[in-house]
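In: The following block contains a protein sequence and its predicted model.
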Amino acid sequence: MELYKGRPECISNRLDKEIRVYDLLDKLEIGYERTDHEPTDTMELCNEIDKVLEVVICKNLFLCNRQKTNFYLLMMPGDKKFKTKELSKQINSARLSFADEEDMLKYLDITPGSVSIMGLMNDKENAVQLLVDEDVLKDEYIGCHPCINTSSLKLKTADVFEKYLPAVGHEARIVHLLGED
């Protein structure tokens, strides 16, 4: 795997939703580094990507309440365990579960394995609430997918929260997750 600055030179073999991410980041003048890779379906591959990017890629979970009336995108450090009960208490939403693939496509235009904060650019109705574990904010950089799991990006945390989120009309709700047994 190689590390590149900015968008791919050849975009003919890229999905439209990935190109839209690069277009928006470029428009917002947000610098980023990128690596291309096989689909990330194992932690070993994620660890290799982390080494290339020199950042821990965030764990991004797409969640909903039992009634499917509230949807959440949770960003947390990749090495932290997710405890449903711990988050449910903080956001006053009992019975959180993973949202369906259909809802991922409907609200974020992403598929399982590609969940990313970049998908919020596709949520024009603000149906998805962004939840961010406070530990994510401690790092200078964030690692994420550009709405597809065959590339990964390294972005400045400040750029994501000060430029990207306001541009896509979303605010982060900060949560405190211990992730302990």
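Out: Yep, that arrived.
In: from here on, contacts and neighbour counts on C-alpha atoms
Out: Will do.
In: quick one, what contacts the residue nearest the centre of the chain?
Out: Nearest to the mean C-alpha position of the chain, counting by Cα atoms, centre = their mean, stands residue 116 at 2.2 Å. Neighbouring residues of residue 116 by Cα atoms under 8 Å, 6 or more residues apart in numbering: 60, 144, 145, 146, 147.
In: number of nearby residues for the third one?
Out: Burial measure for residue 145: 26 neighbouring residues, criterion other Cα atoms under 10 Å.
In: Looks like it contacts residue 119 (just checking).
Out: No. The pair residue 145 / residue 119 is not scored as a contact, 9.1 Å apart, by Cα atoms under 8 Å.
In: In contact with residue 20, which residues?
Out: Contact partners of residue 20, counting by Cα under 8 Å, 6+ apart, are absent.
In: Could you say which helix or strand holds it?
Out: In this assignment (DSSP states H and E), residue 20 forms part of helix 16-27.
In: residue boundaries of the helices in the chain?
Out: 16-27, 43-53, 84-91, 101-108, 157-159, 165-167 (DSSP state H).
In: that older thread, are any of the contacts of residue 116 buried, and if so which?
Out: For the contacts of residue 116, a neighbour count by 16 or more other Cα atoms under 10 Å gives the buried set as 60, 144, 145, 146, 147.
In: One more to weigh against that first structure:
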Amino acid sequence: MPLDESQPLMTMLEEFGIASATVEHPSLRTIDDSRRLRGDLPGAHAKSLFLKDRRGGYWLLVALEQTRIDLRVAASVLQAPRFSFASMDELSRLLGVVPGAVSPFAAVNDVHGRVCVVIEQRVLASELINCHPLRNDRTTTIATLDLVRFLEQIGHPPRIIDLSGLTESA
């Protein structure tokens, strides 16, 4: 059964020795909502795109929220066939979250290893990163390197890619 509440996730982080801080806020569905309603949190803010390639492969691409990503370029860099956004059913079935709550933490629910987690390298330049903890009415701040360690611990070591110069920043 997938984790669908943030408390089991917080317990897991604690068991891994990973410090985090979580704040509650109104539900956020878009980056604009997030900027308006999240308050003043330290660190960078991530956005996560749940993608499907035309051969049925799944990808969770994590970038800084201001990064505009050209899906054709990202697919080319990852040597994947053409990307599209995965459906809400696939999002629920594979990552156990709803639209607006997608984050790298959701990889914990991919128990069959079908999703490849990808982090754009500019995320790693931030000491702290903010992500939704499986729901979009909370934001969790975690050290960026601890996020990578968490992903490794759950069997989803991320691929790190460089999209700088190939994407636009907002």
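Out: Cool, the structure landed. Just so you know, these numbers come straight off a predicted model, no measurement behind them.
In: Any idea what the TM-score is?
Out: TM-score of the superposed chains, computed with TM-score structural alignment, normalised by the length of structure 2, equals 0.89; 165 aligned residues with a Cα RMSD of 1.8 Å.
In: could the contacts of residue 116 of structure 1 go into CSV alongside distance to residue 23 of structure 1?
Out: Shown next, in CSV, are these (distance: Cα to Cα, whole Å):
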residue, distance to residue 23 of structure 1
60, 22
144, 16
145, 15
146, 11
147, 13
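In: Quick check: the farthest pair among the buried ones among the contacts of residue 116 of structure 1?
Out: Farthest apart among those by Cα to Cα are 60 and 146. That separation is 12.4 Å.
In: What's the local residue count around the aligned partner of residue 20 of structure 2 in structure 1?
Out: Aligned counterpart of residue 20 of structure 2 in structure 1: residue 32 (TM-score structural alignment). Per other Cα under 10 Å, the neighbour tally for residue 32 of structure 1 reads 20.
In: I'd guessed residue 32 of structure 1 sits against residue 155; true?
Out: Yes. Judged on Cα under 8 Å, residue 32 of structure 1 makes contact with residue 155 at a distance of 5.0 Å.
In: contacting residues for residue 138 of structure 2?
Out: 22, 23, 24, 25, 26, 27, 132.
In: Can you tell me what it aligns to in structure 1?
Out: When structure 1 is aligned by TM-score structural alignment, residue 138 of structure 2 is paired with residue 151.
In: roughly how far apart are the residue lying closest to its match once chain neighbours are set aside and residue 15 of structure 1?
Out: Nearest residue to residue 151 of structure 1, sequence neighbours excluded (Cα to Cα, 6 or more residues apart in numbering): residue 36, at 4.3 Å. For residue 36 of structure 1, the distance to residue 15 of structure 1 equals 13 Å [Cα to Cα, to the nearest Å].
In: cool, residue 136 of structure 1 as well?
Out: Separation of residue 136 of structure 1 from residue 15 of structure 1 (Cα to Cα) stands at 28 Å.
In: more neighbours, these two?
Out: More neighbours surround residue 136 than the other of residue 136 of structure 1 and residue 15, with 20 against 11 (other Cα under 10 Å).
In: In contact with that one, which residues?
Out: 58, 75, 76, 77, 142.
In: the strands in structure 2, which residues?
Out: For structure 2, applying DSSP state E gives strands covering 20-24, 44-53, 58-64, 67-68, 83-85, 115-120, 128-131, 138-143, 159-161, 168-169.
In: a markdown table for those, including distance to residue 149 of structure 2?
Out: Below are these laid out as a markdown table (distance: least, Cα to Cα, whole Å):
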| stretch | distance to residue 149 of structure 2 |
| --- | --- |
| strand 20-24 | 13 |
| strand 44-53 | 16 |
| strand 58-64 | 15 |
| strand 67-68 | 23 |
| strand 83-85 | 26 |
| strand 115-120 | 13 |
| strand 128-131 | 13 |
| strand 138-143 | 10 |
| strand 159-161 | 13 |
| strand 168-169 | 27 |
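In: Select, out of those strands, the one closest to residue 98 of structure 2.
Out: Short answer: strand 44-53, nearest of the strands of structure 2 by Cα to Cα, at 11.0 Å.
In: for the closest one, packing partners?
Out: Counting contacts by 3 or more Cα pairs under 8 Å, 6 or more residues apart in numbering; DSSP states H and E, strand 44-53 of structure 2 is packed against strand 58-64, strand 83-85, strand 128-131.
In: Now render these as a markdown table, adding distance to residue 146 of structure 2.
Out: A markdown table is the format used below for these (distance: least, Cα to Cα, whole Å):
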| stretch | distance to residue 146 of structure 2 |
| --- | --- |
| strand 58-64 | 15 |
| strand 83-85 | 27 |
| strand 128-131 | 9 |
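In: If anything else comes up later, I'll come back, but that's it for now.
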